[in-house]
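Asker: Take this sequence and fold it.
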Amino acid sequence: MKSFVVQSTFVSLLAWITLTVALPQVGSGTVTAKARAATSTARSNTVAQAAGKLYFGSATDNPFLNEDATYKAILSDNTLFGQLSPENAMKWDATEPEQGVFTFTNGDAIVALAQANGQIMRGHNTVWGSQLPSWVSDSGFDNATLISVMQNHVSTVIGHYKGQIDGWDVVNEPFNDDGTLASNVFFETIGPTYIDLALQAARAADPNAKLYINDFNIEGEGAKATAMVNLVSDLKSRGIPIDGIGLESHFILGEIPTTLQAQMEAFTALGVEVAVTELDIRMTLPETDALLAQQQTDYQTVVSACTAVADCVGVTVWEYTDKYSWVPSTFAGQGDADPWDENLEMKPAYDGIIAGFSS
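Answerer: Predicted coordinates for the structure are as follows:
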């Protein structure tokens, strides 16, 4: 009898230890499998289109597009993603690494994938002060030469994809946070008219593509958003082609601008459409239940704002999975910014997206 009692006690103790180790303590903040998972079975692009939007989409890039079959299969599901953007494959350093030598292999692969799956394609981007080859950024070109170089680049790249791209981020990130034009080789050499010239070259290269100016920190009221309003108003008053404003929306958890919807409405009142072009919402690691819950709320807030604004045409996440996110390598100690985790499983943020389109 004594032996049985000792053995039973030992078994009970072992079971208690196993359970304690396996399950987090209530209130510990540890993320459980249940807390990590999205609960919705709705399809994000299907729900977006039902809400009157053109798409819910994702950015993607080479080489992982070609190397990760599971990732590619999810991305190819047009009930989840109705639109693709190239993260890097169409930027200047990728498409014209040497003057007059154009390479489109990686961009073509993304376009082919979108076409195979009936997905809308956005082009990103043609004129930006970053990710330029040194033959442009350090060239010392005079005004006339750089204008010619820029016009040729815009015309060639957009012309290559004529009829295949719904809209282009023609000019990317032209402003400083204080609303002044950012210093880059185009502004310093050509002056503010580089924006006009780029847009005009883009329109000539593909008259049917929507032409966007894309920037960050314009999602809420402030000097930069006001500068964008003034620029677009001025462009339209002078007959310079402009069809849309891209809101990058690289947000920090819990810091979604309270005036997001109002700012979208201020932009669309100018007679252009808007799109959320590069959405992710990063957190300070490690993940906790509370952080995931806040991220779910934040994704819902952003998507709800677009849903409420008739001329907000769609939402694109800047990679759908944490596995290939740009955030950890750019912001030390931060990450997990996307609605799918590193294992390609939907997170609670996905539920926020579905709720946002359903609002």
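Asker: make it CA atoms for all contacts and neighbour counts henceforth
Answerer: Fine.
Asker: Do you have the helices of the stretch 51-200 of the chain handy? List them.
Answerer: Under the criterion DSSP state H, counting those that start in this stretch, the stretch 51-200 of the chain contains helices at 64-67, 69-75, 92-95, 105-116, 134-137, 143-160, 185-190, 193-205.
Asker: Mean neighbour count and distance to Thr307 added to these, as a markdown table?
Answerer: Output for the helices of the stretch 51-200 of the chain, formatted as a markdown table (neighbours: other Cα atoms under 10 Å; distance: least, Cα to Cα, whole Å):
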| stretch | mean neighbour count | distance to Thr307 |
| --- | --- | --- |
| helix 64-67 | 13 | 29 |
| helix 69-75 | 15 | 22 |
| helix 92-95 | 22 | 33 |
| helix 105-116 | 18 | 24 |
| helix 134-137 | 15 | 40 |
| helix 143-160 | 18 | 29 |
| helix 185-190 | 18 | 35 |
| helix 193-205 | 20 | 28 |
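Asker: could you dump these to JSON lines with distance to Ser3?
Answerer: Formatted as JSON lines, the helices of the stretch 51-200 of the chain follow (distance: least, Cα to Cα, whole Å):
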{"stretch": "helix 64-67", "distance to Ser3": "59"}
{"stretch": "helix 69-75", "distance to Ser3": "54"}
{"stretch": "helix 92-95", "distance to Ser3": "75"}
{"stretch": "helix 105-116", "distance to Ser3": "68"}
{"stretch": "helix 134-137", "distance to Ser3": "80"}
{"stretch": "helix 143-160", "distance to Ser3": "82"}
{"stretch": "helix 185-190", "distance to Ser3": "84"}
{"stretch": "helix 193-205", "distance to Ser3": "86"}
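Asker: Please give the structure of this sequence too, so both can be compared:
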Amino acid sequence: MRGRTVALITAAAMTAGLFAAGPAGAGTSLAALAAQGGRHFGAGVDVGQLNDVPYTTILNREFNAVTPTDAMKWDATEPNRNQFYFVRGDRIVAHARQQNMIVRGHALVWHSQAPAWVQSLNPAMLRDALNNHVTGVAAHYRGAVYAWNVVNEPLDAGGGYRNSFFYQRLGASYISDSFRAARAADPGAKLYLSEYGAEGVNAKSDGLYGLVRGLLADGVPIDGVAFQGHMVIGQVPPDVRQNLQRFADLGLDVAITELDVRMPLPRTAAQDAQQAADYATMTRACLAVVRCESLTLWTFSDKYSIIPWTFPGQGAATPWDATMRPKPAYTALYTTLASG
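Answerer: Take a look at the predicted model:
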């Protein structure tokens, strides 16, 4: 009966427009519902979006965690060697503090969005620059960031090491070096390895599992694995929960950190229904694993989704449309968290 009540409430909210959540802790926001199970419910945010009042109204009401989508990446924080720039990231952190949200830092080391000067370094200089960058950024945000995605997307589609410029010049050691530098710079932050396409049991997640086991065996300070969750409508793997659980069984936290569910455009009612089911499936998978500590949307409105320019012809991937009206996916999230 509770699920039917929630469904009726949220359906009415969709008809009326933006859902009017109750006070924090009352079980009327997505964050409050997630918090009842000890989890964070987050959104990817860029600094310019904080000037969008309808957007920030929903952000502040429904979420208790934020991830800067671009403001803490290498090209944003150290565009020139040893010249650090933190203004964009600092503004997001300040907003999070004002709203009593936690911050997930993203991402200290990634082959993409690395400045040209980094990519041109020889091995010795690159290793020094990597350590200096991780130390500088993590130390600046020491105590302000709950968790870091330390290394992002180190694997290829088959589960082997991605042939990035980091791997070509430093080998796999750049991963462990990054984690050790992050731990030294910010001992209180949780340190995650982040990957996409590894949500279900497949060749890539098997490779990720082997990598993580090796890091643990070598004493590398890793606390968790971040599964991004960029899903295609109707193609959510049936074994997401089992996959999350096997990583949790290694003694690690797990998280879904960039969830969206893209569809071919134009959007249809049938696709909305399938998308809602897919969001519910991913949410249930996290709720079923005790050590799945958070779920983050990337982001929550189609207005700011990366999907249309990443996957031309696809979009409508988030639970709110471009006018900030909730879709069936929002109802599915609410109902699933309420019954979790």
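Asker: Identify the residue nearest the geometric centre of structure 1.
Answerer: Of all residues in structure 1, the one closest to the mean position by Cα atoms, centre = their mean is Glu278, 1.6 Å from it.
Asker: Just to be sure, that one is in a helix?
Answerer: No: read with DSSP: H, G, I helix; E, B strand; the rest coil, Glu278 of structure 1 is strand and lies in no helix.
Asker: Asp351 of structure 1 is nearest to which of the helices of the stretch 51-200 of structure 1?
Answerer: Closest approach to Asp351 of structure 1 among the helices of the stretch 51-200 of structure 1 is made by helix 69-75 (16.9 Å; Cα to Cα).
Asker: before we move on, the earlier item: map the residue nearest to the centre of structure 1 onto structure 2.
Answerer: Correspondence of Glu278 of structure 1 to structure 2, assessed by TM-score structural alignment: Glu258.
Asker: before we move on, back to that, mind listing what the residue nearest to the centre of structure 1 touches?
Answerer: Residues near Glu278 of structure 1 by Cα atoms under 8 Å, 6 or more residues apart in numbering: 59, 247-250, 315-318.
Asker: what's around the counterpart of Tyr196 of structure 2 in structure 1, how many residues?
Answerer: In structure 1, the residue paired with Tyr196 of structure 2 according to TM-score structural alignment is Phe216. Neighbourhood size, Phe216 of structure 1 [other Cα atoms under 10 Å]: 21.
Asker: can you check Gly271 of structure 1 too?
Answerer: Gly271 of structure 1: 15 surrounding residues under other Cα under 10 Å.
Asker: now swap in Ala50 of structure 1 and tell me
Answerer: Applying other Cα under 10 Å, we find 13 other residues in the vicinity of Ala50 of structure 1.
Asker: Tell me which residue of structure 2 lines up with it.
Answerer: Matched by TM-score structural alignment, Ala50 of structure 1 corresponds to Gln36 in structure 2.
Asker: Show me where the stretch 251-359 of structure 1 has its strands.
Answerer: All strands of the stretch 251-359 of structure 1, identified by DSSP state E, counting those that start in this stretch, fall at 273-284, 312-317, 334-335.
Asker: tell me what the second one is packed against?
Answerer: With contacts taken as 3 or more Cα pairs under 8 Å, 6 or more residues apart in numbering; DSSP states H and E, strand 312-317 of structure 1 sits against strand 55-60, strand 83-86, strand 273-284, helix 289-308.
Asker: now these in a markdown table, with distance to Val157 of structure 1?
Answerer: Below are those laid out as a markdown table (distance: least, Cα to Cα, whole Å):
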| stretch | distance to Val157 of structure 1 |
| --- | --- |
| strand 55-60 | 19 |
| strand 83-86 | 13 |
| strand 273-284 | 20 |
| helix 289-308 | 30 |
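Asker: and Asp74 of structure 2, what is it in contact with?
Answerer: Let me fix one detail, which is that residue 74 of structure 2 is Trp and not Asp. With Cα under 8 Å, 6+ apart, Trp74 of structure 2 has these contacts: 107-110, 113-115, 133.
Asker: quick revisit: turn the strands of the stretch 251-359 of structure 1 into a markdown table, columns for distance to Tyr350 of structure 1.
Answerer: Below are the strands of the stretch 251-359 of structure 1 laid out as a markdown table (distance: least, Cα to Cα, whole Å):
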| stretch | distance to Tyr350 of structure 1 |
| --- | --- |
| strand 273-284 | 12 |
| strand 312-317 | 11 |
| strand 334-335 | 16 |
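Asker: of all the ones you listed, which lies closest to Asn88 of structure 1?
Answerer: strand 273-284 (12.6 Å).
Asker: doesn't Glu248 make contact with the match of Tyr196 of structure 2?
Answerer: Yes: at 4.9 Å, Phe216 of structure 1 counts as touching Glu248 under the criterion of Cα atoms under 8 Å.
Asker: and for the two, which residues touch both?
Answerer: Both Phe216 of structure 1 and Glu248 lack any common contact, where contact means Cα under 8 Å, 6+ apart.
Asker: Grab the nearest non-local neighbour of His111 of structure 2.
Answerer: Excluding the flanking residues, the one nearest His111 of structure 2 by Cα to Cα, 6 or more residues apart in numbering is Ser164, at 6.1 Å.
Asker: For the counterpart of the one you found in structure 1, grab the count of nearby residues.
Answerer: Residue correspondence to structure 1 (TM-score structural alignment): Ser164 of structure 2 is matched to Asn184. Using other Cα under 10 Å, the number of residues around Asn184 of structure 1 comes to 15.
Asker: for Asp218 of structure 2, same thing?
Answerer: Asp218 of structure 2 has 10 neighbours, counted by other Cα under 10 Å.
Asker: From Ala209 of structure 1, how far out is the equivalent of it over in structure 1?
Answerer: Taking TM-score structural alignment, Asp218 of structure 2 has Arg238 as its aligned residue in structure 1. Plainly put, Arg238 of structure 1 is 20 Å away from Ala209 of structure 1 if you go by Cα to Cα, to the nearest Å.
Asker: try Val6 of structure 1
Answerer: 78 Å.
Asker: Settle it for me: which of these two has more neighbours?
Answerer: Ranked by neighbour count (other Cα under 10 Å), Val6 of structure 1 and Ala209 place Ala209 first, with 21 against 11.
Asker: show me the contacts for the more buried one.
Answerer: 162-163, 165-168, 203.
Asker: So which of those residues wins on neighbours?
Answerer: Neighbour counts for the contacts of Ala209 of structure 1 (other Cα under 10 Å) peak at Trp168, which has 26 neighbours.
Asker: Without its sequence neighbours, what residue ends up closest to that one?
Answerer: In space, and not counting its chain neighbours, Trp168 of structure 1 is closest to Gly123: 4.4 Å by Cα to Cα, 6+ apart.
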